[in-house]
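Novice: Structure for this input, please:
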Amino acid sequence: MSIALSVNLNKIALIRNSRAGNYPDVTAHGRVCLDAGAQGLTVHPRPDQRHIRPQDVREIAQLVKEYAGTEFNIEGNPFAEPLGTYPGLLALVEETRPHQCTLVPDTQQQLTSDHGFDLKADGERLVPILEQLQSWGVRVSLFMDPDLEQIRLAQQLGADRIELYTGPFAEAYAQQDPELGNLYQRYVDAAELARSLGLGINAGHDLNLENMTLFRNLPGLQEVSIGHALTVDALRMGLEQTVKAYLDLCKTG
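Specialist: So this is what the prediction gives:
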C-alpha cells in the first residue's frame, strides 16, 4: 500500500508572481513532479491571485490528462466572491472538472489555511455546493480539524472525503511538544471514525520529510497534499529528487 502524493504548486506560482513574466513556469514544474512519480497535483486559487491564477488551473487540468491515473485537486473557499479575472471556485471547477475539489474555509485576509470547517455554522450552505460538485462527477473533500462531532457532520452532509488539517500536528512535532502523542491520537481517533462512516481520508498542511515519518502511519490515510515544505526542500535537493523522497515516505505496509 502507499499514500498518494499530491504536490501543491502554489509556492511555485508565488515565486513566479514576484516578477513579471512566466518564470518559473508552474505547469512545467507540475510536469516534473508527475514525471518523478507524484500521483497528483493540487492548486489553491484565491480571489487575490497571490499565487495560482485561473489560467494556471486551466493549464494544469490539461497537463494532468496526459498522465493516466493521475489526479487533479482544486482547493478553495466556495463562498469567496469572484474578483477581477478570478471567476469563483465553482466556476473554475465547472470549467476544468478536476477529480477532486477540497473545500476550505479560508478568507481573503488569511495568510494560509489555518482551521477546518465549523459545519454547525456552514453546513446548511455547503449542502447545495456539495451536490453541485458531485453532479459534475467531482469528488468532494472537506478541510477539517480532528474533531469527532464535526466529522460526523461531514458524513451527514454527504462529503466523500475529509482532509485533516495537520498544522497543529506539524507545529507540535517541530517543537517536540510533550503533548505530541496525545495530539496525534486525536488524529488517529478522527481517522478511525471517518473510516467507520465511509469517508475517505486526506491530510495536509505543513507536512514534511520529518513529521511524515509519524503521520504516514495514520489509519486509512489515502492522500497527502504537500507544497510549502516540498518546495523548500527542492531548493536543496532538486525538485525531482524531492518528490521521490516524499514518495518513499508515502510507502506504507
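
Novice: contacts and neighbour counts: CA atoms only from here.
Specialist: OK.

Novice: burial of the closest residue to A36 other than its chain neighbours, as a residue count?
Specialist: In this structure, A36 finds its nearest non-sequential neighbour in E240, 5.5 Å apart by Cα to Cα, 6 or more residues apart in numbering. E240: 17 surrounding residues under other Cα atoms under 10 Å.

Novice: Next, the structure of the following sequence, for comparison with the previous one:
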Amino acid sequence: MIRLSVNINKIATLRNARGGNTPNVVEAAERLESFGAQGITVHPRPDERHIRYADVRDLTKVVTTEFNIEGNPNQTFIDLVLETKPTQVTLVPDAEDVLTSNAGWDTIKHKDFLKKVVSDFKAHGIRTSIFVDPDISMVKGAAEVGTDRIELYTEAYAQGFSKNKEQAIQPYVKCAEEAKRLGLGINAGHDLSLDNIEFFAEKIPFADEVSIGHALISEALYDGLESVVKSYLKKLS
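Specialist: Coordinates of the predicted model:
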C-alpha cells in the first residue's frame, strides 16, 4: 500500500486568515493521525504565510507517524530541519514569491549544491527526497546526488487526467520505473485528489508515499459540512 502523508498547510492558511489559533494545526495533525493518516507534511515558507516555524517545532513534539518537512533549502530552512530532525526532508526549489510549488529541481545544473545539502541531512539521520519533474534525466541526476527518494511533481498528470489519463500517466510510470531501477524511493505530490489518485496508484503501485493537502482539505470541507450543519441544528433545537 502506498502511504498517505497529509499536508496541513491549508489548515494553517485558514488559521492565519483570522488570527488566533483556530483551527489548531497541532490538533489537526493529531486527529489526522487518529483517522489513519500515515504521515504529516508541512511546507514552511520564509514569509510564514501558512505554516510557521513555530508550528514545525510544536508538531515535532506530537507527530507519531512520519513527519515530512518540505522547502527550499536556504540556511534558515536547513537550520530548522537540523533542529527538529523530521523523518524526511523534501527539497523543493520554490522561489519566495511563488503561490505554490511550480517546478522540480534541475538536478544536473544544481548537482553540487544538492549533493552537499543531501549529504548534510543524511549525516543527521534524516531521509532525503528531491522534488522533480517527470523527466528521466532529472531522475538520473537525483540518483547521482545521493538522495534517498524523489518526489514526482504531479501537476501535469492532474491537469491531463480528464483529457487522456493514459497519456498523462505515462511520463510518471517511466520515471518511477527508472527511479526504482536506480534504487530510489518514490514519492509523489501536487494536485493529486480523489478523482485521480486511484488510477495513479494502479499504474505505479510500487510508489512509497503520496503527499496530499489542498485537494484533501477541500474534499474534507465538502464531505464534512452535512455532519456539522446537523450538529448545529440539533443543538439549536
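
Novice: that older thread, what does whatever helix or strand the residue nearest to A36 of the first structure lives in contact?
Specialist: Assigned by DSSP states H and E, E240 of the first structure falls within helix 239-249. Helix 239-249 of the first structure has contacts (Cα atoms under 8 Å, 6 or more residues apart in numbering) with 5, 32-33, 36-38, 209, 212-213, 216, 230-231, 233-234.

Novice: And for stretch 167-184 of the second structure?
Specialist: 134-136, 139-140, 143, 147-150, 152, 156-158, 160-161, 185-186, 200, 203-204, 207.

Novice: Next, the contact list for the spatially most central residue of the second structure, please.
Specialist: Residue closest to the mean C-alpha point of the second structure, counted by Cα atoms, centre = their mean, is S211 at 4.0 Å. The neighbours of S211 of the second structure, taking Cα under 8 Å, 6+ apart as the test, are L4, S5, V6, N7, T41, N187, A188, G189, H190.

Novice: residues in contact with the equivalent of the last one over in the first structure?
Specialist: Matched to the first structure by TM-score structural alignment, H190 of the second structure sits across from H205. By Cα under 8 Å, 6+ apart, H205 of the first structure lies in contact with Y165, T166, G167, A170, S225, I226.

Novice: and of those, the nearest to N73 of the first structure?
Specialist: S225 (9.1 Å; Cα to Cα).

Novice: can you tell me how far that closest one sits from G198 of the first structure?
Specialist: 21 Å (Cα to Cα, to the nearest Å).

Novice: and what of Q55 of the first structure?
Specialist: 35 Å.

Novice: Let me see the ranges of the helices in the stretch 1-150 of the first structure.
Specialist: Ranges of helices within the stretch 1-150 of the first structure are 10-17, 26-35, 54-64, 89-96, 119-135, 148-157, based on DSSP state H, counting those that start in this stretch.

Novice: Of those, which is nearest T70 of the first structure?
Specialist: helix 54-64 (6.3 Å).

Novice: Show me what the closest one is packed against.
Specialist: helix 26-35, strand 40-43, strand 71-76, helix 89-96 (3 or more Cα pairs under 8 Å, 6 or more residues apart in numbering; DSSP states H and E).

Novice: for those, which one sits closest to T107 of the first structure?
Specialist: Taking Cα to Cα, strand 71-76 is the member of those nearest to T107 of the first structure, at 9.6 Å.

Novice: now what about that closest one, what contacts it?
Specialist: Strand 71-76 of the first structure is touched from outside by 6, 39-46, 60-61, 64, 89, 93, 98-106, with contacts defined as Cα under 8 Å, 6+ apart.

Novice: what about stretch 59-79 of the first structure, start to end distance?
Specialist: Start-to-end span of stretch 59-79 of the first structure (Cα to Cα) is 24 Å.

Novice: just to revisit the earlier point, only the buried subset of the contacts of helix 239-249 of the first structure, as a ChimeraX command please.
Specialist: Remark: buried members of the contacts of helix 239-249 of the first structure, expressed as a ChimeraX selection using 16 or more other Cα atoms under 10 Å:
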select :5,33,36,37,38,212,216,230,231,233
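
Novice: Excluding covalently adjacent residues, which one is nearest to whatever residue of the first structure lines up with T100 of the second structure?
Specialist: The alignment partner of T100 of the second structure in the first structure, by TM-score structural alignment, is T112. In space, and not counting its chain neighbours, T112 of the first structure is closest to D106: 7.4 Å by Cα to Cα, 6+ apart.

Novice: Lovely, talk soon.
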